[in-house]
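Asker: Sequence first, then the predicted structure, then my questions.
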Amino acid sequence: MADSTFPVVARPDVTTAVITPQYAGGVERQRDLVRADDRVRHSGLVSVSWFASTDGESVLTYAQWADEPVGETGVRYRLYRSLARTDEARVPGCLVTAVFDVDGPERQRTFVDSLIAALPDEDGHPGAISAHFHLSTDGTRVLNYTEWTTEQAHLEATESGNHDELYEIFAGTPGVRPLRGLRYHLLDSWST
């Protein structure tokens, strides 16, 4: 069923998320890539969401599987921890991802736990909706999937310096190397 809403990241029937970035090289090409995605809908595939980077350069596909992914070429992740209010009613308008190269499964968990421990006890920026930390199944990546009300809200949070302490953790943790993070808007989605 097509629904064009952000995926429910902490969906209980999902065991694996396959996350695939793809270079588009322009806004028109982003839509073309989504239209051309002839993904076979296997019985274990429960949702697919396509996001366009705000810089027009790429498309991110976020596919959720209840069973072992079939025919997927992206990085396989498992949700490790989420920060989200159970009474949250705001609708996400912007996805922000941050990806980190890490030295193994132990480093993955330690890094995420350190980030969460460094977050303020209060709600943080008013535009922040949720954060979902994914660990790649091969132990080499951490992906932080964060939902924001708008792109502008995330820009304001970045410019305010609220992320400075977290950046020090990114840059100062042995065995962790930050890779590129991007802002995205939802292009299309479907779910069962």
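Answerer: Everything's here; your move. All figures in this text were calculated on a predicted structure; none of them were measured in a lab.
Asker: drop to CA atoms for contacts and neighbour counts, all remaining ones
Answerer: OK.
Asker: Now do the longest helix seen in the chain: everything it contacts.
Answerer: Across the chain, the longest stretch assigned as helix under DSSP state H is helix 105-118. Residues from elsewhere that reach helix 105-118 (CA atoms under 8 Å, 6 or more residues apart in numbering): 80, 102, 133, 135, 138-142, 165-166, 169, 173, 175-176.
Asker: Distance from the chain centre to the next helix or strand after it, please.
Answerer: Counting by DSSP states H and E, the element after helix 105-118 in chain order, helix or strand, is strand 128-136. The chain centre lies 6 Å from the centre of strand 128-136; the measure is CA atoms, centre = their mean, to the nearest Å.
Asker: Use this one as the comparison:
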Amino acid sequence: MTSQENVQSGESLATGPRAGFSTDVFPQVRRAGAGLVLISEWDAGSPEGQRAALDGMARAWEEAPLPAGFLSRVLFAGTDGRSVLNYGQWTSDAAYEEFVRGQDTGSRERIAGGPAAVGDVGDTGPTRYRLYRSLLPQGGPQAPGCLVRVAFRTAGHDAARELVDGLLDLIGGIQPGEGGIASHFHISEDGTRVVNYSEWTTAEAHEREIAGSLRRGGPVMAFIEGLAGVEPLGFRRYVGPRGLVRE
């Protein structure tokens, strides 16, 4: 089995069960009490580097003491075989800052560290976001098998909200497409980034949707391209969640 296949198989990094947490599952994006979301993304350079980054960072979090303000920290492996995405939830900025202050220098580096930053979601460290609005699923709940990260650069909070509100009005507030589960729009604290955390049943389902209603020249892309102060930064597909989610 290749490194990428190992990542996508969902093989656990946990050294043992941790009371009160689920291991290697998708986070509950709309969970109650999540006041701060941290998102960062790295380029590990190769499938081997990707696996090493996932192993190292997940192991550091398995070993770290986790305060009550910690809700989740999940790492994902890009289907490109090199990128890594981090999605973390805390009750508040204060809870996260207190946690960071309590770590020694080595622990901070192991917990926050990653390969070279990709650059279209964050810089070398996590960017702070707030969940703004969501496109909700049609019908009964489905289990996600793929996360699609869609990023935008925006000129400020007004442009960011205009983008998200307009998309939800255009689509009708319901996640479209066969295989699409839900989309969760996050706006960075400074208003310069929007990240859509979009849940799909499989990466293949998203590929089919891109070739259909989300193709360039369609109504969604036409709306985005017509907005002032909004720059699309593309998307990446991620699988294989690795981390801890408070139950």
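Answerer: Looks like it arrived, so ask away. In this text, all values refer to a predicted model and were calculated from it rather than measured experimentally.
Asker: Just give the TM-score of the two.
Answerer: TM-score for the superposed chains, counting by TM-score structural alignment, normalised by the length of structure 1: 0.92, backed by 192 aligned residues with a CA RMSD of 1.9 Å.
Asker: Quick check: the longest helix of structure 1 compared with structure 2, mean distance?
Answerer: Comparison of helix 105-118 of structure 1 with structure 2 after fitting gives an average deviation of 0.8 Å (mean CA distance after the TM-score superposition for structure 1).
Asker: returning to that earlier point: give me the subset of the contacts of helix 105-118 of structure 1 that lies in helices.
Answerer: Judged by DSSP H, the subset of the contacts of helix 105-118 of structure 1 located in helices is 165-166, 169.
Asker: nearest to Thr61 of structure 1, of those residues?
Answerer: Nearest to Thr61 of structure 1 among these, counting by CA to CA, is Leu166 at 26.1 Å.
Asker: With Thr158 of structure 1 as the reference, measure out to that closest one.
Answerer: Distance, Leu166 of structure 1 to Thr158 of structure 1, by CA to CA, to the nearest Å: 11 Å.
Asker: Compare the two (neighbour count), which wins?
Answerer: Leu166 (16 against 13; other CA atoms under 10 Å).
Asker: residues touching the aligned partner of that one in structure 2, list them.
Answerer: Aligned counterpart of Leu166 of structure 1 in structure 2: Val220 (TM-score structural alignment). For Val220 of structure 2, the contact set (CA under 8 Å, 6+ apart) comprises 167, 170, 213-214.
Asker: now, which of those residues sits nearest Leu147 of structure 2?
Answerer: Nearest member of the contacts of Val220 of structure 2 to Leu147 of structure 2, counting by CA to CA, is Leu214, at 16.4 Å.
Asker: Look at the closest one and say how many residues are nearby.
Answerer: 17.
Asker: Could you do Leu83 of structure 1 as well?
Answerer: Neighbour tally, Leu83 of structure 1, other CA under 10 Å: 12.
Asker: Over to the one 4 residues further on?
Answerer: The burial count assigned to Asp87 of structure 1 is 6, neighbours taken as other CA under 10 Å.
Asker: So it: helix, strand or coil?
Answerer: Three-state assignment for Asp87 of structure 1 (DSSP: H, G, I helix; E, B strand; the rest coil): coil.
Asker: Quickly note the distance from it to Glu72 of structure 1.
Answerer: 34 Å.
Asker: again with Tyr167 of structure 1
Answerer: 32 Å.
Asker: so the strand ranked longest in structure 2 versus helix 157-171, what angle?
Answerer: For structure 2, the strand with the greatest residue count under DSSP state E is strand 230-246. Counting by axes from the mean of the first three to the mean of the last three CA atoms, to 10 degrees, strand 230-246 of structure 2 points 80 degrees away from the direction of helix 157-171.
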